[in-house]
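Chemist: Fold the stuff below for me.
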Amino acid sequence: MSDSNKTINPATEEALETYPLMSRQEAEGIIEQTHDAFLSWRKTTFSERAGILRKTAALIRERQDDYAALMTREMGKTLTEGKQECELCAAVCEYSAEHGPKELADETRELPGGQALVSYQPQGVIYGIQPWNFPLYQVIRYSAANLMAGNTVLLKHAANVWGMALEVEKLYRDAGLPENAFRTLLIGHDVSDAVIEHKLVRGVTLTGSPNAGRAVAQRAGKVLKKTVLELGSNDAYLVLADADVQKAAEACVLGRTNNAGQTCVAAKRFIVVDSVYDEFRDAFLAGMKKLAVGDPTRSDTQMGPMARSDLRDGLHEQVRKSFDAGVTCTLGGEIPEGKGYFYPATVLENVAPGQPAYDDELFGPVAALIRVKDDAEAMRVANDSIYGLGGGIFSANEDEALRLARDEFDTGMININGYNLALPNLPFGGVKQSGYGREHGGFGMREFVNVKAVMVAQS
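Modeler: As a prediction, this is how the structure comes out:
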């Protein structure tokens, strides 16, 4: 591998910055510094930690224009989406600050002949391996929770967003976090493997592909370290016979094209009951055709480019293989000419098992429409996936939709009659090959703590 890394603007294909890679020796030195910082940070009060997270939230809001512009330059997100991401990050910090003290407080339990205490103690250095699609949020999501818990944090960010990787380190330092309590590692996969195995690293959290999750989990498992994995998905959105079809189509267009479709919890498979299929398809197509695709710095642009040329090429190969296996392309499906890694809003029909559009995750603005005979078949097809991160149900019968979501939908997160990404107060994570562990909602603060039982006998 080269000893440097170059970032590229995906809308213009212009080179942005070149970053030298850290050596294994440099990375190990930073790990030791981050561990030393932990020895002090763990002794801080919840109030002190919360104060720094609140300051972090304030700085994110102050700097949102700069951060959004950086995201646009590095990975093509529109400026509007970048500002929305900043607001979510600020809210995550504030939620962690407000609710952390209660989530992490000592508990008393019964003990025959005495008393017992359950304490949530920090463990040490937590290593996060994060993707490019939400360059600020992916980092804040795990780091705020772990800093609140008293751990210190390392980051290996995706190579195409290293500008943001360094900005997050500066953000926390400017907010008052002690030096080395959060550090960014500009490293390749070989050095990352050594970081996972380092004796001072106590846990590893990854957001990425299932293949990346397997590799990281296996390496961490060899040295008996806990992992949290948020992996891919092929989220199903069910449009049932009694759905408000126009409302469903509007939400599904947003769910498929937000962030140019490069979202783990994007709506990807649209499973539509036969009686409303044609009406939904027509409304969905109309919405997809109206999307303003182009320069992500323009205020009227709704969808920018994909983040890298290899990602666009991989998506197009999945679409091509789906063509070969029998899908019909109703919209899009061709790489446009000109500069930038753009891919059009694409709609595929006649989608069936054995096609990438049915079986795999299409990480881009490609929608798979699946016609089913009734509500029962819709639920069966939704669960016919190796993944289980998110999903959705559109139905006028809210009680029945809630029952299906609670009792039958085999995923970690489900929307009913709408589309939401992540919310600070609700758990985020999946099942099956979408990974394990939870973030947000207080759950992330307890993933990498020592749940310690202390038993005191009466004297």
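Chemist: CA only for contacts and neighbour counts going forward, please
Modeler: Noted.
Chemist: Can you give me the neighbour number for residue 405?
Modeler: 21 (other CA atoms under 10 Å).
Chemist: actually residue 324, not the one I typed
Modeler: By other CA under 10 Å, the residues close to residue 324 number 11.
Chemist: Residue 48 now?
Modeler: Using other CA under 10 Å, residue 48 has 14 other residues around it.
Chemist: Next, the structure of the following sequence, for comparison with the previous one:
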Amino acid sequence: MPIATVNPATGETLKTFDALGEEAVRERLALADAAFAQYRTTSFDHRAELLGNAADLLEADQEAVARTVTTEMGKTLAQARAEAAKCVKAMRWYARHAEHLLADEQPAPDDVADSGAVRAFVRYRPVGPVLAVMPWNFPLWQVIRFASPALMAGNVGLLKHASNVPQTALYLEELFRRAGFPAGVFQTLLVGSGAIEGILRDRRVAAATLTGSELAGRSVASIAGDEIKKTVLELGGSDPYLVLPSADVERAARTAVTARTQNAGQSCIAAKRFIVHEAVYEAFAEAFVAGMRALRVGDPMAADTDVGPLSSESARSDLEELVDDALHRGASALCGGRRPPDQAAGWFYEPTVLAGVDRGMRIHHEEAFGPVATVYRVADLDEAITLANDTSFGLSSNAWTRKEDEQQRLIRDLVAGGVFFNGMTASHPALPFGGAKRSGYGRELAGHGIREFCNITTVWYGPPNG
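Modeler: Model prediction:
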């Protein structure tokens, strides 16, 4: 795949970039290694000052960088602005909290004495340069939620971004440089996916984090495993959205529209499978379909657009194949199911709701990365849970019920990295984020995320005089 900015709303190639050669990559790895040797010894106060500078700069750049994001990957300008603002919030959160999150841990005094020590504690130390292989769908947020904790822990970052967002990737390197971070602490590597193995196998690269497809995750995990290097993977999702009889059905349907179509549905944590109790199925389906039909599809730069284009022509083709397979096998489209007839250029697809989906259809098992929802009717909570877990993914889940006993049952039985009640899944810097099953392993954000790329070190002192 060429490294290029191609406007998804028009299909026009706006700018192309040459990939870094092997010698240039080696030079950047050497710079990262040298930067880590110095940066790891800096104080939390100094790192927090630099990260705060970056937050201030991004806040000032919000409009310009949002336009770059929209141009490169197609999300609406309003959503791009919101993504930039979320990044600012995360940087400031880690600048405030990192020192506390990585403070020395003190075992109970009795346990210290029982170990034979006069003093013992646990210290979190940085591991070194971390390779971040990041996707295009949230091209600012995915990077910042890695970089903020990693840099505050004393690590340095090497960004291999998706090849269709090169200008955003270069902006991020420049952002950290302008903020005052030393040369080499955060670098963008404009390379194709074929270069990842060589970078990850380099002795100077300590670990890797990847957000992307299951196929990409398998590749990075296998290479890192061969090299005995730590990885964190956030992969695909096919999140269930359960609506039970005690729910506020109108609000659940209204939220469902946003949960499925934000970022044109191109989100791993988007609700994708809507599992509705038969007692409220008709009311929910009617309101949900009406909400999906009302969405305006079009120019992502326009203020009145709700859903922009998909990121690429191949992304739309993949989505069309899933929908066509379902329709051919007996599913019905309650709305959508086609390209918008008034959008001749660009990679647009109508918001779609499919009913009558069963296990024989690809869309039941595969992730639909676009504004396509599947709705299922179930008879009771047991059937809802069974269907919710009938997937190889386990990133997050949503459930609408006001009954405490049902909520506790869902917390116990849904196999996912998150259970969100009476709302939609969203990430926040104070809450850990990650999945189960083939959605990956490890956690980002919160204290769990900042400790993923730390050497968790036991420090033990024996009696000084024997």
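Chemist: Return the residue of structure 1 aligned against residue 314 of structure 2.
Modeler: In structure 1, the residue matched to residue 314 of structure 2 (TM-score structural alignment) is residue 310.
Chemist: I meant to write residue 54 of structure 2 there.
Modeler: Under TM-score structural alignment, residue 54 of structure 2 pairs with residue 56 in structure 1.
Chemist: swap in residue 239 of structure 2?
Modeler: Under the alignment (TM-score structural alignment), residue 239 of structure 2 pairs with residue 235 in structure 1.
Chemist: thinking again about what came up before, you'd agree the match of residue 54 of structure 2 is up against residue 91?
Modeler: No - Residue 56 of structure 1 is not in contact with residue 91 according to CA atoms under 8 Å; the separation is 10.3 Å.
Chemist: More neighbours: which of these two?
Modeler: Neighbours per residue (other CA under 10 Å) separate residue 56 of structure 1 from residue 91, with residue 56 holding more: 26 against 20.
Chemist: And what about that one, helix, strand or coil?
Modeler: Classification of residue 56 of structure 1 using DSSP: H, G, I helix; E, B strand; the rest coil returns helix.
Chemist: Kindly state which residue of structure 2 is aligned to residue 329 of structure 1.
Modeler: In structure 2, residue 329 of structure 1 lines up with residue 333, judged by TM-score structural alignment.
Chemist: What residue, apart from its backbone neighbours, is nearest its match spatially?
Modeler: Closest residue to residue 333 of structure 2 apart from its sequence neighbours, by CA to CA, 6 or more residues apart in numbering: residue 354 at 4.6 Å.
Chemist: hang on, the one you found in a strand?
Modeler: Yes - when three-state DSSP is applied, residue 354 of structure 2 is found to be in a strand.
Chemist: Hmm, the match of residue 239 of structure 2 is touching residue 269, no?
Modeler: Yes - using CA under 8 Å, residue 235 of structure 1 is in contact with residue 269, at 6.0 Å.
Chemist: with structure 2 superposed, average distance for the top helix by length along structure 1?
Modeler: As assigned by DSSP state H, the longest helix anywhere in structure 1 is helix 79-103. Its aligned residues in structure 2 lie a mean 0.8 Å from helix 79-103 of structure 1 after superposition (mean CA distance after the TM-score superposition for structure 1).
Chemist: what range in structure 2 does that helix sit on?
Modeler: With TM-score structural alignment as the criterion, helix 79-103 of structure 1 aligns to 77-101.
Chemist: Stretch 170-186 of structure 1 too?
Modeler: Mapped onto structure 2 using TM-score structural alignment, stretch 170-186 of structure 1 covers residues 174-190.
Chemist: which residue numbers in structure 2 go with stretch 197-211 of structure 1?
Modeler: Alignment note (TM-score structural alignment): stretch 197-211 of structure 1 is matched to residues 201-215 of structure 2.
Chemist: Report the buried residues of the matching stretch.
Modeler: 201, 204, 205, 206, 207, 208, 209, 210, 211, 212, 213, 214 (16 or more other CA atoms under 10 Å).
Chemist: Mind putting those into JSON lines with distance to residue 100 of structure 2?
Modeler: Below are the buried residues of stretch 201-215 of structure 2 laid out as JSON lines (distance: CA to CA, whole Å):
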{"residue": "201", "distance to residue 100 of structure 2": "33"}
{"residue": "204", "distance to residue 100 of structure 2": "28"}
{"residue": "205", "distance to residue 100 of structure 2": "27"}
{"residue": "206", "distance to residue 100 of structure 2": "24"}
{"residue": "207", "distance to residue 100 of structure 2": "23"}
{"residue": "208", "distance to residue 100 of structure 2": "24"}
{"residue": "209", "distance to residue 100 of structure 2": "23"}
{"residue": "210", "distance to residue 100 of structure 2": "26"}
{"residue": "211", "distance to residue 100 of structure 2": "27"}
{"residue": "212", "distance to residue 100 of structure 2": "30"}
{"residue": "213", "distance to residue 100 of structure 2": "34"}
{"residue": "214", "distance to residue 100 of structure 2": "34"}
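Chemist: From those residues, pick the one nearest residue 16 of structure 2.
Modeler: Ranked by distance to residue 16 of structure 2 (CA to CA), the buried residues of stretch 201-215 of structure 2 are led by residue 212 at 22.6 Å.
Chemist: Pretty sure that closest one sits against residue 237.
Modeler: No - using CA under 8 Å, residue 212 of structure 2 is not in contact with residue 237; the gap is 10.2 Å.
Chemist: Residues that sit against both of these two, list them.
Modeler: Common contact partners of residue 212 of structure 2 and residue 237 (CA atoms under 8 Å, 6 or more residues apart in numbering): none.
Chemist: Which strand or helix spans the spatially most central residue of structure 2?
Modeler: Nearest to the geometric centre of structure 2 sits residue 142, at 5.4 Å (CA atoms, centre = their mean). Residue 142 of structure 2 is part of helix 141-152, with elements assigned from DSSP states H and E.
Chemist: okay, that helix sits on what stretch of structure 1?
Modeler: The alignment of helix 141-152 of structure 2 onto structure 1 (TM-score structural alignment) spans residues 137-148.
Chemist: how far apart are the matching stretch and its match in structure 2?
Modeler: Here the mean offset of stretch 137-148 of structure 1 against structure 2 after fitting is 0.6 Å, by mean CA distance after the TM-score superposition for structure 1.
Chemist: hmm, who's touching that stretch?
Modeler: The contact list for stretch 137-148 of structure 1, computed with CA under 8 Å, 6+ apart, reads 46, 49-50, 53, 85-86, 88-89, 92-93, 96-97, 100, 126, 128, 130-131, 152-153, 155, 168, 205, 207, 439-440, 442, 444-445, 448.
Chemist: Against which helices or strands is the strand or helix carrying the match of residue 329 of structure 1 packed?
Modeler: Assigned by DSSP H and E, residue 333 of structure 2 belongs to strand 332-335. Judged by 3 or more CA pairs under 8 Å, 6 or more residues apart in numbering; DSSP states H and E, the packing partners of strand 332-335 of structure 2 are helix 281-293, strand 352-355.
Chemist: Understood, closing this out.
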